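Visitor: Provided below are the primary sequence and the corresponding predicted coordinates.
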Amino acid sequence: MITQFSLKIKASIATLTGLLALSLVIMSCTQQPGTTSPATTPTPMAVTNNTAGEEINQKLVAANTRFGFKLFSQIQKKQASKNVFISPSSVAMALTMAYNGSSGETQKAMTKALELQGLTLEEINKSNLLLKQALTTADPQIKLAIANSLWANQQVTLNPDFIQKNQQYYDAEISKLNFSDPASVGTINNWVKKQTNGKITEIVDQLQPDQILWLINAIYFKGNWSEPFAKEATKNRPFTLLNGSKKQHPLMSQSDRYQYLENDQFQAISLPYGNGQMSFYVFLPKSGKSLDSFYNSLNAQTWEQWMKQFRSRQGSISLPRFKLEYDISLNEALKALGMAPAFNRQQADFSGMSNVKANIDEVKHKTFVEVNEEGTEAAAVTGVGIRTTSAPARSEPFEMVVDRPFFSVIRDNKTGTILFMGSIVDPQ
């Protein structure tokens, strides 16, 4: 029998839809059949989050930003010729949920990879709670919901403190499943589909009896442009691909005052959603400048510098209408960032999660994004499998025609949180 504690987050309306789900799988192979004790799914806890008047620790936002750009860099270097679209904010939150069950050298490795040095676990958890509250109530014109869940094998006992922290700080739903029942796969995937408004339909393809846990984080974001693009202004125009060839593709166009930045390397624009607290940023390398050279200068430090240099300016923007799906395993990228011990069967230590020795088996990430005249819709799912082991602005109007590969970001301007980022080399 499955016990579920659900969290329903009230959100607002806008044109960007984003979802990230992180699934954490722990596989138990050290216990023999008949020797496991039944898992106890905790009853709903009367948790009081005394966050009134407290502020988000900006060290956590800065850590998430550094982690996000490092992760994106690792992926983009390996897939420079492909579209890349990820949700670093949700990956960070989901991994932090797993971080609550890590210990010893594994915790140190995850601290380094997630850039959490100088923050206590309590500070991390409380700031994530405050951040989630701030993001989901940011703008009545934007719909943003964040949901977390833990799907436990009914034959395994999870650490009560691990469960309590994930409930208290991440509002995680807790469910027990029979991992030997094929129907359990559909139960998890139906939750994913619901949280992503049907944009992501599957994160689990099968469950093994020796798995003990799937941990999933989902973010759903939908927002309309503050000023929608007129559909009659959308025209087919040439878009230059990385190999120099051109394809005809619909470009949306409008003119207004925008937050804008231009230097010798690129043009950049901020297109606001709703009341303007959240924006879609587009960075377009200048003609003759490559997207790779732009990425060589892109990191958390330069990003923060650029954010301070945007100024209001009259101009026009032509932006491709596009829609894409993206699917990647994050194992190698996370190992390169220092998380290798968490994947190693001999070294991994998740003793804070369960008394069953475990290591991360796989981290999967799926995304969906669509940009059109009304706004943007995006979705992302990340699955983590854990296996038991033993220049100065000019005054004249600008013209920005995004007719070649570009970098894009969806950002909450108040907190500085990056919800999504992507490299678009071939709009579909």
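Guide: Noted; the coordinates are in hand.

Visitor: can we go C-alpha only for contacts and neighbour counts from here?
Guide: Will do.

Visitor: can you tell me the helix or strand for Ala268?
Guide: Per DSSP states H and E: Ala268 is located in strand 266-273.

Visitor: ok, now Lys222?
Guide: Lys222 is located in strand 211-224, with elements delineated by DSSP H and E.

Visitor: Report the distance from that strand to the chain centre.
Guide: Distance of strand 211-224 from the chain centroid (C-alpha atoms, centre = their mean, to the nearest Å) equals 9 Å.

Visitor: which residues of the stretch 201-350 of the chain fall in helices?
Guide: In the stretch 201-350 of the chain, helices defined by DSSP state H, counting those that start in this stretch lie at 291-296, 300-307, 331-334, 340-343, listed in chain order.

Visitor: and the angle for the second one with strand 266-273?
Guide: Relative orientation of helix 300-307 and strand 266-273, computed by axes from the mean of the first three to the mean of the last three C-alpha atoms, to 10 degrees: 70 degrees.

Visitor: How far away from the center of its chain is helix 300-307?
Guide: From the chain centre to the centre of helix 300-307 is a distance of 19 Å (C-alpha atoms, centre = their mean).

Visitor: next, the one to line up against it:
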Amino acid sequence: MKSALYLCLLLLGLQVQGQLKSNLNDEQQEQEIAHFSEDHSQAEGENSPHAKIAPSNADFAFRVYKQIREETGNKNIFFSPLSISTAFTMLSLGVRSNTLSQLHKGLAFNLTDMEEQEIHAGFQRILQLLNDPHREDQLSMGNALFVDDRLKLLKKFLDDVRNLYYSEATSTSFQNPPEAIKEINEYIETKTHGKIVDFLQDLDPQTVMVLVNYVFFKGYWEKPFSPLSTRDADFMLDAKNSVKVKMMHEKKHFNIHRDEKLSCWVVEIPYKGNATSLFILPDEGTMKQVEDALLKETVSSWLKSLEYREIYLDLPKFSISGYYDVKSLFEKMGVTEVFSDQADLSGVAENSNLKVSKAIHKAMVDVSENGTEAAAVTLIEIIAESAEFPPPPHIKFNRPFLMMIIDKSTDGVLFMGRIVNPTAKEE
């Protein structure tokens, strides 16, 4: 019989109002993460650990996006690739043999290019940079393990998750599911500032561990939109159907790029601090073409091609969320063994035969005049088996578009999504 482990990732993003103060996982994590030198609060160059894993993390982000697109069809998409990859990479500390090789491949890590220890050092550095208390934006990322009293974690696994991912193990009695669920949900609600409530609904009877990863980001635009200019407008769902939205309007200088090859506009809207957002507006009928071209090379080219120009910008206020079965996504991406009877998680605990039974992710985003709010959660369960300047262009985001939130200090894609209906509610 295989025992059960839940892995839960939670990501909460940009918020319009509130204090600009980082909220770390807990006091001990706060102290540990703060120990890194202030002199290294900016990106340290291409040889730094987080820079070495950035291309793989970007590849993973776009792979997951395209897999979600296949499953959701023409619906809104919003998720945190960094949250998902951090949780599974942390779990990989206890994964062995072919299960580990398959997981690394699914996460887009090539061990011929980097060593396993460099991968974990990269995520450790990302955690340090995202939790830097001196950031102007509010950004925090943390991990937690909820462990059944009967499960004896191996000292090396426990030390590694503590030292590399700043995660502590909390003793939890999964023999009392209602109390365990309440404890985990209270943790998630606290770390997401009340944005994700009652996320965990049930536990498999064989659950012995739940791993939680959360990301929280609250940012303010460098140049806020004027609420006085916001007014009702039509957002075209397709050629014939539209919905009413609150459309923000500005005539200002932005970094923009017109990609003639892909037939789309790219507009960068930076936040105060080290985070920025990219809004990509495909021409009518070219969304699939742009989505198919979503690769790290494409985004890198966009960022290098941005020009500071005055434009008329129309951008809708919106609030959307997404919920995804990451287990299903991973299996369709070729990561199957970690969910099967052949799973080798022998590096996690003593005398236990573990596998992942569930992996889920939830994300939300709220964009308005002052900034953005976003949140996400992923849960994985391992169970017992059973050019020249013409007049300013008018760029109207009044039809389906793409969005990315990027942390500049780590070159990490914090969130990405597709907005096809700004008024759609969570299903």
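Guide: Okay, I see it. Source: prediction; values computed, not measured.

Visitor: still on that earlier bit, deepest of the helices of the stretch 201-350 of structure 1, which one?
Guide: Mean neighbours per residue, mean count of other C-alpha atoms under 10 Å, is largest over the helices of the stretch 201-350 of structure 1 for helix 340-343, with a mean of 23.

Visitor: Relative to structure 2, which residues correspond to the next helix or strand after that helix?
Guide: Using DSSP H and E, the helix or strand that directly follows helix 340-343 of structure 1 along the chain is strand 358-371. The aligned range for strand 358-371 of structure 1 in structure 2 is 354-367, by TM-score structural alignment.

Visitor: Name the residues of stretch 246-264 of structure 2 that are buried.
Guide: Neighbour counts over stretch 246-264 of structure 2 (16 or more other C-alpha atoms under 10 Å) mark 246-250, 254-259, 262-264 as buried.

Visitor: What residue in structure 2 is paired with Glu105 of structure 1?
Guide: In structure 2, Glu105 of structure 1 lands on Asn98 (TM-score structural alignment).

Visitor: Number of residues surrounding that match?
Guide: 14 (other C-alpha atoms under 10 Å).

Visitor: tell me which element it falls in.
Guide: Here Asn98 of structure 2 is assigned to helix 97-106, by DSSP H and E.

Visitor: what's downstream of that helix, the next helix or strand?
Guide: Downstream of helix 97-106 of structure 2 (by DSSP H and E), the next one is helix 116-130.

Visitor: list the contacts for the alignment partner in structure 1 of Val64 of structure 2?
Guide: Per TM-score structural alignment, the equivalent position to Val64 of structure 2 in structure 1 is Leu71. Counting by C-alpha atoms under 8 Å, 6 or more residues apart in numbering, Leu71 of structure 1 touches Pro88, Ala333, Leu334, Leu337.

Visitor: ok, of the residues you listed, which one's closest to Gly101 of structure 1?
Guide: Leu334 (17.6 Å; C-alpha to C-alpha).

Visitor: can you tell me which residues contact the closest one?
Guide: So Leu334 of structure 1 contacts Leu71, Ala113, Ala340 (C-alpha under 8 Å, 6+ apart).

Visitor: quick one: what's aligned to it in structure 2?
Guide: Using TM-score structural alignment, Leu334 of structure 1 pairs with Phe330 in structure 2.

Visitor: Now render the helices of the stretch 201-350 of structure 1 as TSV, adding distance to Asp161 of structure 1.
Guide: Shown next, in TSV, are the helices of the stretch 201-350 of structure 1 (distance: least, C-alpha to C-alpha, whole Å):
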stretch	distance to Asp161 of structure 1
helix 291-296	41
helix 300-307	34
helix 331-334	26
helix 340-343	20
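
Visitor: Looking at those helices, which is nearest to Ala98 of structure 1?
Guide: Nearest to Ala98 of structure 1 among the helices of the stretch 201-350 of structure 1 is helix 340-343 (10.4 Å), distances taken as C-alpha to C-alpha.

Visitor: how big's the offset between that closest one and structure 2?
Guide: By mean C-alpha distance after the TM-score superposition for structure 1, the fitted helix 340-343 of structure 1 averages 1.2 Å away from its aligned residues in structure 2.

Visitor: can you list contacts of that helix?
Guide: 105-106, 109-110, 334-335, 347-349, 359-361, 386.

Visitor: let's go with 6 Å and repeat that
Guide: Thr106, Gln347, Ala348, Asn359, Ile360 (C-alpha atoms under 6 Å, 6 or more residues apart in numbering).

Visitor: cool, stretch 288-299 of structure 1 as well?
Guide: By C-alpha under 6 Å, 6+ apart, the residues outside stretch 288-299 of structure 1 that reach it are Phe69.

Visitor: what separates that stretch from the chain centre, distance-wise?
Guide: Distance, centroid of stretch 288-299 of structure 1 to centroid of chain: 23 Å (C-alpha atoms, centre = their mean).

Visitor: related to what we said a few turns ago, among the buried residues of stretch 246-264 of structure 2, which pair sits farthest apart?
Guide: Lys246 and Leu262, at 28.1 Å, using C-alpha to C-alpha across these.

Visitor: before we move on, the earlier item: ok, of the contacts of Leu71 of structure 1, which one's closest to Asn190 of structure 1?
Guide: Using C-alpha to C-alpha, the contacts of Leu71 of structure 1 come closest to Asn190 of structure 1 at Pro88, 23.4 Å.

Visitor: Skipping its backbone neighbours, what lies nearest that closest one in space?
Guide: What sits nearest to Pro88 of structure 1 in space, not counting adjacent residues and going by C-alpha to C-alpha, 6 or more residues apart in numbering, is Gly68, at 4.8 Å.

Visitor: Please apply the same query to Lys132 of structure 1.
Guide: Ile146 (7.1 Å).

Visitor: measure whichever residue in structure 2 pairs up with that neighbour to Leu11 of structure 2 for me?
Guide: Ile146 of structure 1 maps onto Met141 in structure 2, with residues paired by TM-score structural alignment. From Met141 of structure 2 across to Leu11 of structure 2, the span is 8 Å (C-alpha to C-alpha, to the nearest Å).

Visitor: Tell me which of the two has more neighbours.
Guide: More crowded of Met141 of structure 2 and Leu11, by other C-alpha under 10 Å: Leu11, with 34 against 28.

Visitor: Does that one touch Thr378 like I think?
Guide: No. Contact criterion C-alpha atoms under 6 Å: Leu11 of structure 2 and Thr378 do not qualify, at 8.1 Å.

Visitor: Tell me the secondary structure at the aligned partner of Leu164 of structure 2 in structure 1.
Guide: The alignment partner of Leu164 of structure 2 in structure 1, by TM-score structural alignment, is Tyr169. Following DSSP: H, G, I helix; E, B strand; the rest coil, Tyr169 of structure 1 is assigned to helix.
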